[in-house]
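sequence first, then the predicted structure:
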Amino acid sequence: MTLLGKIMTNRRAGETQLAWNRPNLSGPELLTLTSQDFVEGAPIPLDHAGRRVGGKDLSPCLTWNQPSGDVAQLLLVIEDIDVPMTRPFVHGVSLIDPTLLDSPGHLPGGALSAREPAAGVRVLRSGVGRGYRGPGPIKGHGPHRYTFQLFALADAVDSTSDMTEVDRARPRAFLASLAVPVVARGRLTGTFER
């Protein structure tokens, strides 16, 4: 597997197709997204990596400042921009009701679990299954960047679409279908390497 990673070293999806760069998700960069588990550009701890690489698939703790104005819902998208594919791999998509969070502007570790999400969190489909999928890059491929992107939405997605369809939608189709104004956004990037 290490040989495959080395052969594919120069193949990477890149940032151009990140959710962040979708025209329908553009907005002012007013959110500061941080984690007590890692800082911007630093390695993501093993607990937050995928099970197949020895991790626990435990989503990291996330904290953000409260945006000004009315925010009906938050959208969190996690993508690996260094996967050797044509598009970044989606490691998680979640809708968050900020009024139902136990602590405003804060998600505890494990909040994005498909089986037991935190209060106010609705986990949607990821690239594989549902809920948070921790890093698990190809061995020997080099460091991968995992971008946590948080979008503050003026309207709730479930008030503008059928939630059954949202639950069934593939991540890229769901993100492309969003037509709600983004009032603020922020991102945090961590790395992982095998």
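Good, I have the coordinates.

when you work out contacts or count neighbours from here on, use the C-alpha atoms and nothing else.
Noted.

which element is residue 176 on?
For residue 176, the host element (DSSP states H and E) is helix 171-177.

what lies in contact with that helix?
19, 22, 24, 90, 93, 124-127, 166 (Cα atoms under 8 Å, 6 or more residues apart in numbering).

this protein: helices as residue ranges?
Here the chain has its helices, by DSSP state H, at 2-7, 157-160, 163-168, 171-177.

would you format those helices as TSV with mean neighbour count and distance to residue 185 included?
Below are the helices of the chain laid out as TSV (neighbours: other Cα atoms under 10 Å; distance: least, Cα to Cα, whole Å):
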stretch	mean neighbour count	distance to residue 185
helix 2-7	14	33
helix 157-160	13	16
helix 163-168	13	21
helix 171-177	16	15
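
make a markdown table out of those and add distance to residue 35.
Shown next, in a markdown table, are these (distance: least, Cα to Cα, whole Å):
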| stretch | distance to residue 35 |
| --- | --- |
| helix 2-7 | 29 |
| helix 157-160 | 26 |
| helix 163-168 | 27 |
| helix 171-177 | 24 |
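
and these: which comes nearest residue 58?
Comparison of these against residue 58 by Cα to Cα identifies helix 171-177 as nearest, at 19.9 Å.

one more to weigh against that first structure:
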Amino acid sequence: MSDASGVSEQKRPPLPHEFLPPVPSFTLVSDDVVPGGELSGDQVHAGGNRSPHLRWEGFPEGTKSFAVTCFDPDAPTGSGFWHWVVFDIPAGVTELPAGAGSGKMEGLPEGAVHVRNDYGTRDFGGAAPPAGDGPHRYVFTVYAVDREKLGPDAEASPAVVGFHLRFHALARAHVIGTYEVPAGG
């Protein structure tokens, strides 16, 4: 059995949310990421390295902040690959413009915190799967958080942020784009 990308579902690593307690969902849309579609050159590491536009609504009452992540569960690392982790986004902010993850904090609200991605930089690091590795999934997730400040600081690892989100997420929504580099590409 294979999914829309033609890759066997049985061989695909699970999505990161499958390890977390179930929580309600809400609506997440993007002008740049079509669910199940291929990411544009802007979201590719060598092409533009630009975070996509994201907009959300329908999150639960009591939401006090948001966190946004991008994770590639298909990276050949044994632990996936974190492309973007930002949190402490105020509850009144329900949209990030394209390019908000530039690392310059332009387009992000005051107080938002970027931690290092797996490239080692505090920004959005675009898709860069190995050539011939097949399509990778890029899971953009917005978490509705039950506190204004999640707890970690900018020196935390994505895993530490994920630990805190496991206990403080009221709800989460995601959109998944794909990207692959053909063999010899």
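Thanks, I have it. Everything numeric here is computed off the predicted structure, so don't read it as measured data.

what's the TM-score here?
Remark: TM-score between the superposed chains equals 0.81 [TM-score structural alignment, normalised by the length of the second structure]; 168 aligned residues with a Cα RMSD of 2.1 Å.

from the chain's centroid, how far away is the helix holding residue 176 of the first structure?
Relative to the chain's own centre, helix 171-177 of the first structure is displaced by 13 Å; criterion: Cα atoms, centre = their mean, to the nearest Å.

and stretch 33-47 of the first structure, by the same measure?
With Cα atoms, centre = their mean, you get 13 Å for stretch 33-47 of the first structure.

where does that stretch end up in the second structure?
Aligned using TM-score structural alignment, stretch 33-47 of the first structure spans residues 28-42 in the second structure.

re the thing from before, out of the contacts of helix 171-177 of the first structure, which are inside strands?
90, 93 (DSSP state E).

of the contacts of helix 171-177 of the first structure, grab the buried ones for PyMOL.
Buried residues within the contacts of helix 171-177 of the first structure, by 16 or more other Cα atoms under 10 Å, are selected in PyMOL with:
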select buried, resi 19+24+90+93+124+125+126+127+166
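
from the contacts of helix 171-177 of the first structure, pick the one nearest residue 13 of the first structure.
residue 90 (11.6 Å).

isn't that closest one up against residue 79?
Yes: under the contact definition of Cα atoms under 8 Å, residue 90 of the first structure touches residue 79, with a separation of 4.5 Å.

can you give me the strands for the first structure?
33-34, 62-64, 73-80, 89-96, 106-107, 121-123, 144-153, 182-192.

residues in the second structure matched by the third one, start to end?
Strand 73-80 of the first structure falls opposite residues 65-72 of the second structure when the two are matched by TM-score structural alignment.

got the buried residues for that stretch?
Neighbour-count burial for stretch 65-72 of the second structure flags 65-72 (criterion: 16+ other Cα under 10 Å).

please state the offset of it from the chain centre?
4 Å.

how big is the offset of it relative to the first structure?
Stretch 65-72 of the second structure, aligned to the first structure and superposed, deviates on average by 0.8 Å (mean Cα distance after the TM-score superposition for the first structure).

any chance you could list what contacts that stretch?
So stretch 65-72 of the second structure is contacted by 16, 80-92, 136-149 (Cα under 8 Å, 6+ apart).

and the gap between residue 121 of the first structure and residue 112 of the first structure?
7 Å (Cα to Cα, to the nearest Å).

which residues of the first structure does stretch 123-130 of the second structure align to?
If you align by TM-score structural alignment, stretch 123-130 of the second structure falls on residues 131-138 of the first structure.

what sits closest to the spatially most central residue of the first structure if chain neighbours are left out?
Central residue of the first structure (Cα atoms, centre = their mean): residue 78, 1.8 Å from the mean position. Spatial nearest neighbour of residue 78 of the first structure, chain neighbours left out: residue 148 (4.5 Å); criterion: Cα to Cα, 6 or more residues apart in numbering.

that neighbour pairs with which position in the second structure?
Counting by TM-score structural alignment, residue 148 of the first structure lines up with residue 140 in the second structure.

how many neighbours does whatever residue of the first structure lines up with residue 104 of the second structure have?
Taking TM-score structural alignment, residue 104 of the second structure has residue 115 as its aligned residue in the first structure. When neighbours are counted by other Cα atoms under 10 Å, residue 115 of the first structure registers 10.

and the contacts of stretch 109-122 of the second structure?
Contacts of stretch 109-122 of the second structure (Cα under 8 Å, 6+ apart): 81-90, 93, 103, 123-125, 153-158.

which of those count as buried?
For these, a burial check counting by 16+ other Cα under 10 Å picks out 81-90, 103, 123-125, 154, 157-158.

wait, what's in contact with residue 33 of the first structure?
For residue 33 of the first structure, the contacting residues are 62-65, 150, 186-188, by Cα under 8 Å, 6+ apart.
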